[in-house]
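Student: kindly return the folded structure for what I paste below:
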Amino acid sequence: MGPLLSMEDGSVDFLELAPENWIGVGGRYAQGLNALGERFPFVMHGLSLDIGGPDPLDMNLLDGVADLISRFDVPIYSEHLSYCAAGGHLYDLLPIPFTAEAVQYVSDRINVVQDRLGMPLVLENASYYAQAHKDMDEATFIAAIVDETNCELLLDVNNVYVNAVNHGYEPLAFIDALPLPAVRYLHIAGHYDEAEDLKVDTHGTDVIDPVWALLDEAYARVGALPTLLERDFNFPAMEMLLQEVQRIRDAQIRYAARSEEAQV
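Tutor: A predicted model of the protein is given here:
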C-alpha cells in the first residue's frame, strides 16, 4: 500500500478494490484504505461472488460489499461472469456453459445481487481455456443475460484478445456482437505466452501492442470509458506502471480528437 499512498494526487483517475481483501479489515490497513479513499475514487471488482456456481449466494459477502459501497460511495461493483465454487472454493474462475438454462440460472442470481445492493451488477467477460458445453456463442450468452437483468458490462480487452487467440475467433467480431451500450468500464492487462496459440491471462506483465491496438478499437465502439490497468504480481516500479496508465490516457485523448474531427 505504501507506493499507492505515495502517489501524487491525479496520478490515476480511480483505484479498484477487491472487496474480499477489505471486508472486516481494521487497524493500520483500514487507515491506509481510508487515506486512499479520501484522495481517489474507488470501484470494486470481486473475486468470489460465484455468480454462475451451484452453491447458494453468499449473503454475508454481499453484506460486506454493501458496507464498503456505503463507506466509500462506490459507484461500481463488478464481478466475473464465471463460477469459482462447488461445495467449497475452487480458487479459479471457471467458464459457465453457454446455454439457455444457464442464462436463466445466472440471471436469477444476478437479480438477487442487484436487489440486495440497489445497483446494477457489472459483469466481466472472463478468460477461459476449455468450454464443456454450449448451445450459443459467448457474446450471445452475455447479451441474453444483459437483456434478462439490465446488468452492465466490464469489457476486459485483454480477455478478449486471450480468448480470441486460444479459441480461434476474431476479437473485433466478438466485441461488435456484445450489447455495447451496457459497457460501464474497461480493463486492460498483460498476459503470459504459453505458446503461439495459447495465452494465459495473468496480470503479471506489461500490456502488449496488439492489446493496446484492441483498446483503441474498443474506444471507437464504446467511447473512452474509464479504463483500469490490472497488475497483480511482478510489480515494476510505480513510475513504470504510471507510464502504462499514461498510455491509457493517451488512447482516450486520441479517441476524443477523432470524435471532434468527425463532428466538424
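Student: going forward, measure contacts and count neighbours with C-alpha atoms only.
Tutor: Will do.
Student: all helices for the protein, in order.
Tutor: For the chain, the helices defined by DSSP state H occupy 2-5, 27-39, 59-72, 100-117, 138-149, 157-167, 171-177, 209-222, 238-263.
Student: of those, which is nearest Tyr83?
Tutor: Taking C-alpha to C-alpha, helix 100-117 is the member of these nearest to Tyr83, at 10.0 Å.
Student: for that closest one, list every residue counted as buried.
Tutor: 102-103, 105-107, 109-111, 113-114, 117 (16 or more other C-alpha atoms under 10 Å).
Student: next up, for comparison:
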Amino acid sequence: MTQPLFTVSNLSLRFGHAQVYDRFSVTVPIGGLTGIIGPNGCGKSTLLRCLAGIQKPDRGRIALNGRPLAQLADSARARQIAYLPQEPPNLPEMTVAGLIGKGRAPWRRAFAPFSRADKTAIDTALQSTGLAELRNRRLATLSGGQRQRAWLAMALAQNTPVILLDEPTSYLDIQHQLSLLKLLRTLADDQHRSIIMVLHDLTLAGRFCDHVLGLRAGQLICAGPPEHAITQDTVAALYDIHAQVAPDPVFGKPVVYPSR
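Tutor: All right, here's what the predicted structure looks like:
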C-alpha cells in the first residue's frame, strides 16, 4: 500500500472560543490533484495552513511522507512545500519577474545572484502562466486575475514536489480558471507533483481532481475519488441543499445541479 503524502492524526485547534478541529484525522494521497471542498468557515483554509506548517495545531500530529512535519526546519519545509494563501500580501511596486524570483529563495544563499537553474525556473513559470510578456510590469498595473497568476507562478518557481493552493481560481474568469486547472493537471501528470487546493466550484473539483475531501464544521464528511465523494447525499450533508448529481456527458465526471 502506498504511503500517504500527508497523515493528519487527532488534530485539535481552537481560535479563541471557536473550536475549529477536535481530534480530526485524515490522509491525503501522494500525487495528483486533491481538492478540499465545503461551506465557508468549515476549516478548509485552516487545514491547508496546518499542512503548510504555518499554523501550529494545539494537539495532534501531521506527518509528511511519514515524517513529523514539526521536525522539518523551515528551510527544508520550503524545499518540499509551496503554499499560496487566498489573500497574498500587497506588493504594488514589485515587478512580475521580481515576485516570481522570490519563489527561488529556498534554493539560494542570501544575496547570491540568480543561478542558471533559478533563471530557468523563473522563465518556465512565466511561460506556464502566460505572463512572459508582462515580466517587467509592476503588480499595481495588473488586473486581479493577472496578479493571481503571478503569485501562482511564484509558487511554481519554488519547484517543490508539493503545492498547496487556497482558492487559486479566485479573481479568474472562466477561460483562465480552465487554463490554470489544466496547467495544474499537467504539473501533476507530467512532473509528478502533489497539488492540494481549496475549491468552491464542485463542477471544477469533480472534473479536475483525483481525490476530494469534503469538510463541514471541522468534520470530514467525505473523501475519495470525485465520483464517490460528490454525490447527492454528500452535497446535502455539506451544504444543506438538495441537488441532483449526474455524470458529465463529455468527461463522465460528477456535475451538481441544485434543485429549485
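Student: overlay them and tell me the TM-score.
Tutor: With the length set by TM-score structural alignment, normalised by the length of the second structure, the two chains reach a TM-score of 0.38; 159 aligned residues with a C-alpha RMSD of 5.9 Å.
Student: re earlier: just the helices of the first structure: most buried one?
Tutor: helix 157-167 (a mean of 22; mean count of other C-alpha atoms under 10 Å).
Student: and that helix with helix 209-222, angle?
Tutor: 120 degrees (axes from the mean of the first three to the mean of the last three C-alpha atoms, to 10 degrees).
Student: and helix 157-167 of the first structure, what does it pack onto?
Tutor: For helix 157-167 of the first structure, the packing partners by 3 or more C-alpha pairs under 8 Å, 6 or more residues apart in numbering; DSSP states H and E come out as helix 171-177, strand 183-189, strand 198-201, helix 209-222.
Student: at 10 Å instead, please
Tutor: Under the contact criterion of 3 or more C-alpha pairs under 10 Å, 6 or more residues apart in numbering; DSSP states H and E, helix 157-167 of the first structure touches helix 171-177, strand 183-189, strand 191-195, strand 198-201, helix 209-222.
Student: and these as CSV, adding distance to Ile145 of the first structure?
Tutor: As requested, those are exported to CSV (distance: least, C-alpha to C-alpha, whole Å):
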stretch, distance to Ile145 of the first structure
helix 171-177, 14
strand 183-189, 13
strand 191-195, 27
strand 198-201, 24
helix 209-222, 19
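Student: to Pro3 of the first structure, which of the ones you listed lies closest?
Tutor: strand 183-189 (19.4 Å).
Student: one step back: with respect to Ala189 of the first structure, which of the helices of the first structure lies nearest?
Tutor: helix 157-167 (5.7 Å).
Student: tilt between that closest one and strand 183-189?
Tutor: Using the same axes, to 10 degrees: helix 157-167 of the first structure against strand 183-189 is 70 degrees.
Student: and the helices in the stretch 1-150 of the second structure?
Tutor: Remark: helices assigned in the stretch 1-150 of the second structure by DSSP state H, counting those that start in this stretch are 44-52, 74-78, 96-102, 116-128, 144-157.
Student: I misspoke; the intended subject was the stretch 151-260 of the second structure.
Tutor: 174-190, 202-208, 226-229, 232-239.
Student: could you dump those into CSV and include mean neighbour count?
Tutor: Listed next are the helices of the stretch 151-260 of the second structure as CSV, based on neighbours: other C-alpha atoms under 10 Å:
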stretch, mean neighbour count
helix 174-190, 16
helix 202-208, 21
helix 226-229, 19
helix 232-239, 17
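Student: looking at those, which is closest to Val256 of the second structure?
Tutor: helix 202-208 (6.5 Å).
Student: and that closest one, what does it pack against?
Tutor: Using 3+ C-alpha pairs under 10 Å, 6+ apart: helix 202-208 of the second structure touches strand 32-37, helix 174-190, strand 211-216, helix 226-229, strand 243-247, strand 254-258.
Student: do that again at 8 Å, thanks
Tutor: Using 3+ C-alpha pairs under 8 Å, 6+ apart: helix 202-208 of the second structure touches strand 32-37, helix 174-190, helix 226-229, strand 254-258.
Student: who wins for proximity to Leu213 of the second structure among those?
Tutor: strand 32-37 (4.8 Å).
Student: which elements pack onto the closest one?
Tutor: Counting by 3+ C-alpha pairs under 8 Å, 6+ apart, strand 32-37 of the second structure packs on helix 174-190, strand 194-198, helix 202-208, strand 211-216.
Student: before we move on, back to that, for Leu62 of the first structure, find the nearest of the helices and strands packed on helix 157-167 of the first structure.
Tutor: Here strand 183-189 is closest among those (C-alpha to C-alpha), at 20.6 Å.
Student: surely Leu11 of the second structure meets Asp22?
Tutor: Yes. The pair Leu11 of the second structure / Asp22 is scored as a contact, 6.3 Å apart, by C-alpha atoms under 8 Å.
Student: so for those two, which residue has more residues nearby?
Tutor: Leu11 (22 against 17; other C-alpha atoms under 10 Å).
Student: residues touching the more buried one, list them.
Tutor: Going by C-alpha atoms under 8 Å, 6 or more residues apart in numbering, Leu11 of the second structure touches 21-25, 57-62.
Student: buried ones only from those residues, please, as a PyMOL command.
Tutor: A single PyMOL command selects the buried members of the contacts of Leu11 of the second structure (16+ other C-alpha under 10 Å):
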select buried, resi 21+22+24+25+57+60+61+62
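Student: how about the contacts of Leu11 of the second structure in CSV, adding distance to Ala205 of the second structure?
Tutor: Listed next are the contacts of Leu11 of the second structure as CSV, based on distance: C-alpha to C-alpha, whole Å:
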residue, distance to Ala205 of the second structure
Tyr21, 23
Asp22, 26
Arg23, 26
Phe24, 23
Ser25, 22
Pro57, 27
Asp58, 30
Arg59, 30
Gly60, 28
Arg61, 27
Ile62, 24
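Student: since that was my last question, I'll sign off now.
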